[in-house]
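In: What follows is a predicted protein model with its sequence.
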Amino acid sequence: MDFCRKQVKADCEELLRRFQQTQSVRFEIFARIWRKMAFSQIFQPGSQSPHEKRKFSRLILDMASVFFLPPFSFQIRVGGLYLLYSLYQCQSASPSEQIRLALKDWADVKMFEKDAIEAQHFDVVYILKQLMFCKAFHFTAMPSQLAYNRKRNVERSPMDEKFMERVSRPQELINIELLDEMSNIHQHYDKLKTSTLSLTSPQSDPSINLIRKNLVPQLRKTVIDFYKWQKKKSSRRAELLAFIKSKAYEQAAEVCVIL
């Protein structure tokens, strides 16, 4: 089944790319694209045994579930949810293959649901509730199934950057040119306030703060601190996942040695 991974990924990305171009999160828009691409035919590759059908369904659901989780943007995650729901309903395996979801990702799913409720995207909430009602999710310890002596350095194709969440927006908005301009405006404003006050009240108290001091340096420091926090959080999560995986492989190796 590994030979068709690239094709499945390319098809999913093309569907989500068309959905992204609509700038919508409505299910009816997604369904229209789904039907136009005849995407349900992905489960009709020819004659398959029941075992092959289950294996193929598992592969497709695993590939699609990636788009339902960070670091993808909200719209792409909505498209990923709709894609999972549609694939789950259209699969040819019987009983239906479940969608693998790691417990560590459940907090992201609940936050996604909260954002959808607050934005009143009720079709998003409904589809998620339907998957929960159908018991479509298989909650697991790890995102992918671990197996002893499996090749660990699996080649991963890069994801479309246009699908990603813009987590670096503060750094992009607050650049050097903007800080210089703000500093100049701040200085002019300070002089204007000082001159105005001196005309109205020559004996004004020099301790009075007419403007917020060090505004530009504080803004720059805040953006830098945010960037450092982002990198630290990302690094810690990667280290935790690496530690859990290494322990899981060690335990699997010990079991095989005992046997």
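Out: On my side now, so go ahead.
In: going forward, measure contacts between C-alpha atoms and count neighbours the same way
Out: Will do.
In: Now do the SS call for F139.
Out: The local conformation at F139, judged by DSSP: H, G, I helix; E, B strand; the rest coil, is strand.
In: wait, what's in contact with it?
Out: By C-alpha atoms under 8 Å, 6 or more residues apart in numbering, the contact list for F139 reads 100-103.
In: Top of the residues you listed by number of neighbours, please.
Out: L101 (22 neighbours; other C-alpha atoms under 10 Å).
In: Remind me which helix or strand that residue belongs to.
Out: strand 99-102 (DSSP states H and E).
In: Tell me the helix or strand right after that strand.
Out: Sequence-wise, the next helix or strand downstream of strand 99-102 (DSSP H and E) is helix 106-118.
In: This structure: helices as residue ranges?
Out: Using DSSP state H, the helices of the chain run over 5-21, 27-36, 50-65, 74-90, 106-118, 122-133, 169-173, 176-200, 215-258.
In: Quick one: residues in contact with the second one.
Out: Applying C-alpha under 8 Å, 6+ apart, the set of residues contacting helix 27-36 from outside is 15, 18-19, 22, 40, 79, 82, 123-124.
In: Against S47, how distant is the most centrally placed residue in the chain?
Out: Nearest to the mean C-alpha position of the chain, by C-alpha atoms, centre = their mean, lies P70 at 1.7 Å. P70 sits at a distance of 36 Å from S47 (criterion: C-alpha to C-alpha, to the nearest Å).
In: for comparison:
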Amino acid sequence: MDNFRGPVKADCEELLARFQATESVRYEQFLEVWRDMNFSSIFYSKPEANERRMFARLIMSVASPYFFPPYTFQIRVAGLYLLYGLFNSQLITPKEKIRIALKDWEDAMQFQRDAVNAQHYDVLYIFRKLLSDKAFYFTAMPTPLCYGEKKEDRKKTEICEEFVDPSSRPQELITTDVLEEIGNIHEHYEGMKKSIFAEPDPNLNLIQQNLVPKLNGAILTYSSWQWNRTESEQQQDAGEGPSNQESSRRAQLIASIKSRSYGQVAEASKSRRHRQTQLVPADGADFSQKLPSKKKRSPSLKTRTQLRFNTQGNESEGLTRLWCLSAVKEEKAPEKRKKKFNWNPEKSSDPS
């Protein structure tokens, strides 16, 4: 059943991408995309009755992570709408519920508070409708675990970067609660200094005044700079090419690289090493180069052996040359013909 996980995830991401292009969180916009893709027919891919529940459980496990961080608010709203549509489009009875771990329930409550503060009442209605229908199944872990079951080597869930806000470490560290806590500590520090010293001592002014507003302003400045940089990169990717000065500089750089590369000698292949390697400079100057002299071949083993034995003189003329590779063949004596045995003595004794 896990072989369906990839196609189901691809279909869900396509639906979320279309909803993201609308730049809205209204349920009407999501419903148009849902009907356009005919997404409710996803459950018809498994018509067998014994596999419908397992397939519905797989679809819910793929779609539920889009309702939780680190996705943006719009994608989380689309994930909530997606779970609502999938829960009411199932072909089985009773319907398969949506698993929510206890550690993720606080994120769901914070999402509800954000929707109330932003007055997104359609989002609030869908969430409370799922609660009233008892569509959530509260568990200890996001995935079911059984004792004695072998752990499968599952790949880590890949997060689509288009659905996530660009990471900003300063904004994650300096939150509203942190700023409020720093402000309280600063006020307490100033109060203790006034209670100890009757007159303010300039040597004790180690902390800047208005620390919290300055820190908040620095974070806002950084976030605006990051946003502008992201927009400029997107505009360049959309088709805005570099300026003429940058293009000319790039052309000059490519030309210099080519001139340096053409002035170098390339190593010849094994089949062409007998040819001459000639260096041609980049400016096109002509010069000749002498061909290397051919290397003399050394005499073979047979030639050297013959020369060696020929220089020994007449001493070896009457001797048998045993240095030859062929051995001396002994003369064979003529074989005597043996008489054949006569199987028919009567015919042999008959004079006729």
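Out: Arrived safely, thanks for sending. On a predicted model such as this, the values are computed, not experimentally measured, just so you know.
In: So which of the helices of the first structure has the densest surroundings on average?
Out: Most buried of the helices of the first structure, by mean neighbour count (mean count of other C-alpha atoms under 10 Å): helix 74-90, with a mean of 22.
In: Now the helices of the first structure in TSV, please, with extra columns for distance to Q145 of the first structure.
Out: As requested, the helices of the first structure are exported to TSV (distance: least, C-alpha to C-alpha, whole Å):
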stretch	distance to Q145 of the first structure
helix 5-21	16
helix 27-36	29
helix 50-65	10
helix 74-90	19
helix 106-118	17
helix 122-133	21
helix 169-173	34
helix 176-200	46
helix 215-258	11
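In: Which of those sits closest to D160 of the first structure?
Out: Among the helices of the first structure, the nearest to D160 of the first structure by C-alpha to C-alpha is helix 5-21 (8.0 Å).
In: Check the offset of the closest one from the chain's centre.
Out: Per C-alpha atoms, centre = their mean, to the nearest Å, the displacement of helix 5-21 of the first structure from the mean C-alpha position of its chain is 16 Å.
In: Equivalent analysis for stretch 103-120 of the first structure, please.
Out: Mean C-alpha position of stretch 103-120 of the first structure versus that of the full chain (C-alpha atoms, centre = their mean) differs by 11 Å.
In: do stretch 246-255 of the second structure as well
Out: The chain centroid and the centroid of stretch 246-255 of the second structure are separated by 32 Å under C-alpha atoms, centre = their mean.
In: Where in the first structure does it fall?
Out: Counting by TM-score structural alignment, stretch 246-255 of the second structure lines up with no residues of the first structure.
In: Okay, buried residues for that stretch please.
Out: Neighbour counts over stretch 246-255 of the second structure (16 or more other C-alpha atoms under 10 Å) mark no residue as buried.
In: Over to stretch 89-99 of the second structure?
Out: Neighbour-count burial for stretch 89-99 of the second structure flags 89-91, 96-99 (criterion: 16+ other C-alpha under 10 Å).
In: Out of those, which comes closest to S168 of the second structure?
Out: Of the buried residues of stretch 89-99 of the second structure, the one sitting nearest to S168 of the second structure (C-alpha to C-alpha) turns out to be R99, at 30.1 Å.
In: Quick check, the closest one in contact with P144.
Out: No: using C-alpha atoms under 8 Å as the test, R99 of the second structure is too far from P144 to be in contact (9.3 Å).
In: quick revisit: for V154 of the first structure, find the nearest of the helices of the first structure.
Out: Relative to V154 of the first structure, the nearest member of those by C-alpha to C-alpha is helix 5-21, separated by 12.2 Å.
In: what angle separates that closest one from helix 27-36?
Out: Taking axes from the mean of the first three to the mean of the last three C-alpha atoms, to 10 degrees, helix 5-21 of the first structure and helix 27-36 form an angle of 140 degrees between their directions.
In: before we move on, back to that, which two of the buried residues of stretch 89-99 of the second structure have the greatest separation?
Out: Maximum pairwise distance in the buried residues of stretch 89-99 of the second structure, criterion C-alpha to C-alpha, is 18.4 Å, between L91 and R99.
In: and the end-to-end length of stretch 168-177 of the first structure?
Out: Termini of stretch 168-177 of the first structure sit 17 Å apart (C-alpha to C-alpha).
In: what's that stretch in contact with?
Out: Stretch 168-177 of the first structure has contacts (C-alpha under 8 Å, 6+ apart) with 220, 223, 227.
In: which one in the second structure is aligned with the last one?
Out: Per TM-score structural alignment, there is no equivalent position to Y227 of the first structure in the second structure.
In: any idea how far R220 of the first structure is from Y227 of the first structure?
Out: 11 Å.
In: right, and I76 of the first structure touches P70 too?
Out: No: the criterion here is C-alpha under 8 Å, and I76 of the first structure misses it with P70 at 9.6 Å.
In: Could I get the buried residue list for stretch 138-146 of the first structure?
Out: 139, 142-143.
In: follow-up on the earlier one: in JSON lines: the contacts of F139 of the first structure, plus distance to R32 of the first structure.
Out: Converted to JSON lines, the contacts of F139 of the first structure look like this (distance: C-alpha to C-alpha, whole Å):
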{"residue": "R100", "distance to R32 of the first structure": "26"}
{"residue": "L101", "distance to R32 of the first structure": "27"}
{"residue": "A102", "distance to R32 of the first structure": "30"}
{"residue": "L103", "distance to R32 of the first structure": "32"}
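In: which of those residues lies closest to R58 of the first structure?
Out: R100 (8.6 Å).
In: Make sure that closest one is actually in contact with F137.
Out: Yes: the pair R100 of the first structure / F137 is scored as a contact, 5.9 Å apart, by C-alpha under 8 Å.
In: what about E158 of the second structure, distance to E13 of the second structure?
Out: Distance from E158 of the second structure to E13 of the second structure, by C-alpha to C-alpha: 12 Å.
In: residues contacting the closest residue to V66 of the first structure other than its chain neighbours?
Out: Excluding the flanking residues, the one nearest V66 of the first structure by C-alpha to C-alpha, 6 or more residues apart in numbering is G80, at 7.7 Å. By C-alpha under 8 Å, 6+ apart, the contact set of G80 of the first structure is 16, 64-68.
In: Rebuild these as a markdown table, extending it with distance to S198 of the first structure.
Out: Output for the contacts of G80 of the first structure, formatted as a markdown table (distance: C-alpha to C-alpha, whole Å):
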| residue | distance to S198 of the first structure |
| --- | --- |
| L16 | 62 |
| A64 | 67 |
| S65 | 65 |
| V66 | 63 |
| F67 | 61 |
| F68 | 60 |
